[in-house]
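> Below: sequence and its predicted model.
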Amino acid sequence: MDILSFAAATGGTLITIAAFVVALSIIVFVHEYGHYIVARWSGIHAEAFSLGFGPVLVKWHDKRGTQWQIAALPLGGFVRFKGDAGPGSDKDDAAIAEMSETERRATLAAAPLWARTATVAAGPAFNFLMSIIVFAGIFMVIGVARDAPIIDEMRPVPSAIANELQPGDRVISAAGVATPDLETLMFGDFGTDAEVTYAIDRGGDRLMVTGPNPRLPVIDTVQPGAPADAAGLRRGDVISAIDGTPIGSFAQLQETVAASGAQGASVDLTVWRDGAAETVTLTPRMQDIPAGDGWEQRPLIGIAAQSFFDPATDTPGPLRALWMGMNQTWSIVTMSLDGVWHIVTGAISSCNLQGPIGIAELSGAAAQQGLGDFIWLIAVLSTAIGLVNLFPIPVLDGGHLVFYGYEALRGRPPPPRVYQLLTALGLAAILTLMVFAVSNDLFCP
């Protein structure tokens, strides 16, 4: 390996690690701050707020007596409340027994049921709230595409493809297919020719012009570790041919890749990049993807497409943006639960479950694609972490909420032996799941 290759590889690794640490730290801080602030509002005293585990690197105390600290291992965090035996919020019965009534009220263990429930639920709630606000902010910054099929900006396309379209053009039809709305223009079937004829409205004049197929295969994102990633494909590349056969649409690319991948054969892609064409060879990989009401396996190369143009956008107001942020967050929750269910039932491969290494790779890839993509991923991961913490597994927030539900129904907490047994089983389940996820990161293709 020459020095330039080593520097590139090392730089990519450092970006991946840094992006993962930044993303996880932000999400964990928001989660733990939810626990902290609601506990404070509920009269529960926090003795320590830690970002990370292990040896303390930096610490300071606020006026309420809480120690804020940053620890050496940035793989999580915790809030230690008064009366806790450690970071896991297990109560210290001996210490609590020696406290006065006023002091006991400031502990998590002896606080009213409503205060404990609110404090525990606040962590995941703040993760969801963060996602909603971040998504809303992104929608307000980048805008929301109008329903009208109006071109805003255009990306470079291969010089062999004529392009007479201009920003501001309203597309009436493409390749003879009417385009009454943006969805039709973005996802319609316009054949396989790379170059098609458009009917447009330009400043009130109806014109016939030539331009790229609306479904021209322009790469938007490359999945980390996928065949396309290994082959060096990157955002903005235009795939103009496969195995020497010209292609004009992403649908045509998908069909050809599926046919070749089903036979385990490699494919040669002609890629237009920076004004020049080059050929890359890769072998599609079978992956589980959503299909209708279920999942199916298809040969994929690991790319998502974008259009050669950006549509005209409108800037939503704060209320509309928040509503859209809520819908986006809810969509991630439902898709995640659907994926988990299909993994549990064996409908899709368990390799779809990623661990910290896989998430780190996603973070690094998003960071290299741009700040907007990285912030979007943080919001997605925040939703995922909030959801996972609500799973009814002891040691997770959801497990504590189940215990509190039992206490609300029976008028007393679960017996100590039952609590300890279920907590031990929950911890074992979490550790087993973590080992399984890391093994997926290391050994799944």
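Yep, that arrived.

> switch to C-alpha atoms for all contacts and neighbour counts from now on
OK.

> so how far is the biggest helix by length in the chain from its chain's centroid?
Looking across the chain with DSSP state H, the single longest helix is helix 3-41. Distance, stretch centre to chain centre, for helix 3-41: 14 Å (CA atoms, centre = their mean, to the nearest Å).

> Okay, buried residues for it please.
Counting neighbours by 16 or more other CA atoms under 10 Å, one finds that the buried residues in helix 3-41 are 12, 15-21, 23-25, 27-40.

> and it, what does it pack onto?
Applying 3 or more CA pairs under 8 Å, 6 or more residues apart in numbering; DSSP states H and E, we find helix 3-41 packed against strand 46-61, strand 67-81, helix 113-142, helix 356-369, helix 371-389.

> Of all these, which one comes closest to residue 271?
helix 356-369 (18.9 Å; CA to CA).

> Name the surrounding residues that touch the closest one.
Identification of contacts with helix 356-369 by CA atoms under 8 Å, 6 or more residues apart in numbering yields 12-13, 15-20, 23, 223-224, 235, 373-374, 377, 437-438, 441.

> ok so, going back, switch the helices and strands packed on helix 3-41 over to JSON lines; also include mean neighbour count and distance to residue 197.
Converted to JSON lines, the helices and strands packed on helix 3-41 look like this (neighbours: other CA atoms under 10 Å; distance: least, CA to CA, whole Å):
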{"stretch": "strand 46-61", "mean neighbour count": "17", "distance to residue 197": "57"}
{"stretch": "strand 67-81", "mean neighbour count": "19", "distance to residue 197": "54"}
{"stretch": "helix 113-142", "mean neighbour count": "21", "distance to residue 197": "30"}
{"stretch": "helix 356-369", "mean neighbour count": "20", "distance to residue 197": "32"}
{"stretch": "helix 371-389", "mean neighbour count": "20", "distance to residue 197": "33"}
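
> Indicate which one of the ones you listed is closest to residue 282.
Per CA to CA, nearest to residue 282 of the helices and strands packed on helix 3-41: helix 356-369, 19.6 Å.

> Between helix 371-389 and that closest one, find me the angle.
If you take axes from the mean of the first three to the mean of the last three CA atoms, to 10 degrees, helix 356-369 sits at 160 degrees to helix 371-389.

> now the angle from helix 356-369 to strand 67-81?
130 degrees.

> Pipe the helices and strands packed on helix 3-41 into a markdown table and attach distance to residue 342 per row.
What follows is these, written out as a markdown table (distance: least, CA to CA, whole Å):
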| stretch | distance to residue 342 |
| --- | --- |
| strand 46-61 | 33 |
| strand 67-81 | 28 |
| helix 113-142 | 23 |
| helix 356-369 | 20 |
| helix 371-389 | 16 |
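
> Nearest to residue 96, out of those?
Proximity to residue 96 (CA to CA) singles out strand 67-81 among these, at 11.8 Å.

> Report all helices and strands that that closest one contacts.
helix 3-41, strand 46-61.

> Show the subsequent helix or strand relative to it.
helix 93-97 (DSSP states H and E).

> Next one for the comparison:
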Amino acid sequence: MFEAPPIWFILLAFLAAIGPLVFIHEFGHYIVGRWFGIGAETFSIGFGREVAGWTDKRGTRWKVGWLPLGGYVRFTGDMDPASMGKDLDKLPEHERLRAFHAKPVWQRALVVFAGPAFNFLTAILIFAAFIMAFGSPRTPPVIEEVLAGSPAAQAGIRPGDRIVALDGEPIERFDAIADFATLRPGEQVELTVQRGSTTFTATPRLATIVEKDRFGQQSRRGQLGVGNRSVRLEPVPVLEIIPEAVSMTVRLVDATATGLWQIVSGRRPLAELGGPIKMAQVAGQVASLGPLEFVQLLAFFSINLGFINLLPVPMLDGGHLALYAVEAVRRRPLEARAQEWLFRGGLAALLTLMMVATFNDLGSIGLWQTLGRLLG
């Protein structure tokens, strides 16, 4: 078991991870806004009091805030936190022409979508670099080993069988089986199995495995109980590298969505929801393993950042996109009061989510157990 890295190393790794990803996200908004002729007043990495910054020749203030948990671009005409575009008529005419909310709704939507899109693009480029350097798993989903007493054995799966679909979704690679099972501990799943010229369906209930990682952190995962000794990384033709990287990114987005839905629907405990403290802990642990592992983690973090921001919650990019969709259908935006109430509801939801995640994070580092021992 590895020793946990020191606090200073964890904080440094967290800043090294979250800082560039937030910059990439906000730069996506910024650069697409620039293409559409929108002025930018502030580009901030972090919130709160400015600790460093400068103003460029276009008048944009680039700054770093003391609280490195996000960032923002304030475009010309963005005069309220809800980004509703009120009081545009109070701007001088030359600024009104460059105002965000004076642009067509499709341009505003592209500017907003660009942030998450740049995060996904970052992950794609990282995965493409790894595929180019090391190859990609392309082993067919053929079973070579079946663990005695496992759900697969109980369902009648044998060595030589080929799993062609999981819950009705076709698969082509062996690693897809583990990815699928990991997210579904204790759940009954449907396997479509090919044995020679015969195809049949099996419905095992996956085992629940509780295991510790090399740093002693516990996690739950599902297990089918099959193996393939031939799993390896294979070279990928140059023209297939980007499509392969896109496919990996899509699979991870799907896994993120599945995990979140399981928490929302009660199939996974709310205690598995993590926040910034957990991210910092993971960043420090992975950074201590080496630069390649850390860069790979950046891809996972980038996907999570892009995905979370696309959720249809006011204040997040997805919430703005939902409002723009309504505006496009109605040919006019929602009334300011309705947007304000949606903004307040979104803020309350995000604060609640942050409190729950922070509570879980503090538990994951043993704070509640320590307090219990002290008070007991």
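Structure received. Quick caveat, the model's predicted, so the values are computed rather than measured.

> TM-score of the superposed pair?
The pair, once superposed, lands on a TM-score of 0.73 when counted by TM-score structural alignment, normalised by the length of the second structure; 303 aligned residues with a CA RMSD of 2.9 Å.

> follow-up on the earlier one: for residue 348 of the first structure, find the nearest of the helices and strands packed on helix 3-41 of the first structure.
Checking these against residue 348 of the first structure by CA to CA gives helix 356-369 as the closest, at 17.8 Å.

> so where do the helices sit in the stretch 251-400 of the first structure?
Along the stretch 251-400 of the first structure, counting by DSSP state H, counting those that start in this stretch, helices occupy 318-344, 356-369, 371-389, 397-410.

> Present these as a markdown table; the columns should include distance to residue 152 of the first structure.
Below are these laid out as a markdown table (distance: least, CA to CA, whole Å):
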| stretch | distance to residue 152 of the first structure |
| --- | --- |
| helix 318-344 | 21 |
| helix 356-369 | 21 |
| helix 371-389 | 19 |
| helix 397-410 | 46 |
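
> between those, which one is nearest to residue 51 of the first structure?
Residue 51 of the first structure lies closest to helix 371-389 among the helices of the stretch 251-400 of the first structure, at 15.8 Å (CA to CA).

> Tell me roughly how far that closest one lies from the second structure on average.
Its matched residues in the second structure lie on average 0.9 Å from helix 371-389 of the first structure after superposition (mean CA distance after the TM-score superposition for the first structure).

> So which other helices or strands are in contact with that helix?
Packed against helix 371-389 of the first structure by the contact rule (3+ CA pairs under 8 Å, 6+ apart) you find helix 3-41, helix 113-142, helix 318-344, helix 356-369.

> repeat that for 10 Å
For helix 371-389 of the first structure, the elements it packs on are helix 3-41, helix 113-142, helix 318-344, helix 356-369, helix 397-410, judged by 3 or more CA pairs under 10 Å, 6 or more residues apart in numbering; DSSP states H and E.

> Export those helices as JSON lines, with columns for distance to residue 426 of the first structure.
Output for these, formatted as JSON lines (distance: least, CA to CA, whole Å):
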{"stretch": "helix 3-41", "distance to residue 426 of the first structure": "20"}
{"stretch": "helix 113-142", "distance to residue 426 of the first structure": "17"}
{"stretch": "helix 318-344", "distance to residue 426 of the first structure": "17"}
{"stretch": "helix 356-369", "distance to residue 426 of the first structure": "20"}
{"stretch": "helix 397-410", "distance to residue 426 of the first structure": "8"}
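
> Tell me which of those lies nearest to residue 350 of the first structure.
Here helix 318-344 is closest among these (CA to CA), at 5.5 Å.

> Dump the helices and strands packed on strand 67-81 of the first structure to TSV, plus distance to residue 424 of the first structure.
Below are those laid out as TSV (distance: least, CA to CA, whole Å):
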stretch	distance to residue 424 of the first structure
helix 3-41	23
strand 46-61	21
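
> List just the one of those that sits closest to residue 303 of the first structure.
Nearest to residue 303 of the first structure, of all these, is helix 3-41, at 19.2 Å by CA to CA.

> quick one, the closest one and helix 371-389 angle?
Computed by the same axes, to 10 degrees, the angle between helix 3-41 of the first structure and helix 371-389 is 50 degrees.

> quick one: helix 3-41 of the first structure to strand 46-61, angle?
Helix 3-41 of the first structure runs at 130 degrees relative to strand 46-61, counting by the same axes, to 10 degrees.

> what's the angle between helix 3-41 of the first structure and helix 113-142?
Angle, helix 3-41 of the first structure to helix 113-142, by the same axes, to 10 degrees: 140 degrees.

> how many neighbours does the nearest residue to residue 246 of the first structure once chain neighbours are set aside have?
In space, and not counting its chain neighbours, residue 246 of the first structure is closest to residue 240: 5.8 Å by CA to CA, 6 or more residues apart in numbering. Around residue 240 of the first structure there are 24 other residues, counting by other CA atoms under 10 Å.

> Which residue in the second structure aligns with residue 420 of the first structure?
Counting by TM-score structural alignment, residue 420 of the first structure corresponds to residue 340 in the second structure.

> thought its match was touching residue 84?
Yes. Assessed by CA atoms under 10 Å, residue 340 of the second structure is found in contact with residue 84 at 8.3 Å.

> residue contacts, the spatially most central residue of the second structure?
Central residue of the second structure (CA atoms, centre = their mean): residue 304, 1.0 Å from the mean position. When contacts are counted by CA atoms under 10 Å, 6 or more residues apart in numbering, residue 304 of the second structure is found next to 116, 119, 120, 252, 253, 256, 257, 298, 310.

> Trace the first one over to the first structure, please.
When the first structure is aligned by TM-score structural alignment, the residue opposite residue 116 of the second structure is residue 124.

> how much space between that match and residue 361 of the first structure?
The gap separating residue 124 of the first structure from residue 361 of the first structure is 24 Å, by CA to CA, to the nearest Å.

> Identify the nearest residue to residue 123 of the second structure in space, disregarding sequence-adjacent positions?
Nearest one to residue 123 of the second structure, counting by CA to CA, 6+ apart, is residue 299 at 4.4 Å.

> Could you find the counterpart of that neighbour in the first structure?
Match for residue 299 of the second structure (TM-score structural alignment): residue 379.

> Isn't its match up against residue 30?
No. Residue 379 of the first structure lies out of contact with residue 30 (CA under 10 Å); the separation is 11.3 Å.

> Which neighbours do the two have in common?
With CA under 10 Å, 6+ apart, residue 379 of the first structure and residue 30 have common neighbours 127, 128, 129, 130.

> want to throw the residues you listed into a markdown table with distance to residue 307 of the first structure?
Below are those laid out as a markdown table (distance: CA to CA, whole Å):
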| residue | distance to residue 307 of the first structure |
| --- | --- |
| 127 | 32 |
| 128 | 31 |
| 129 | 31 |
| 130 | 30 |
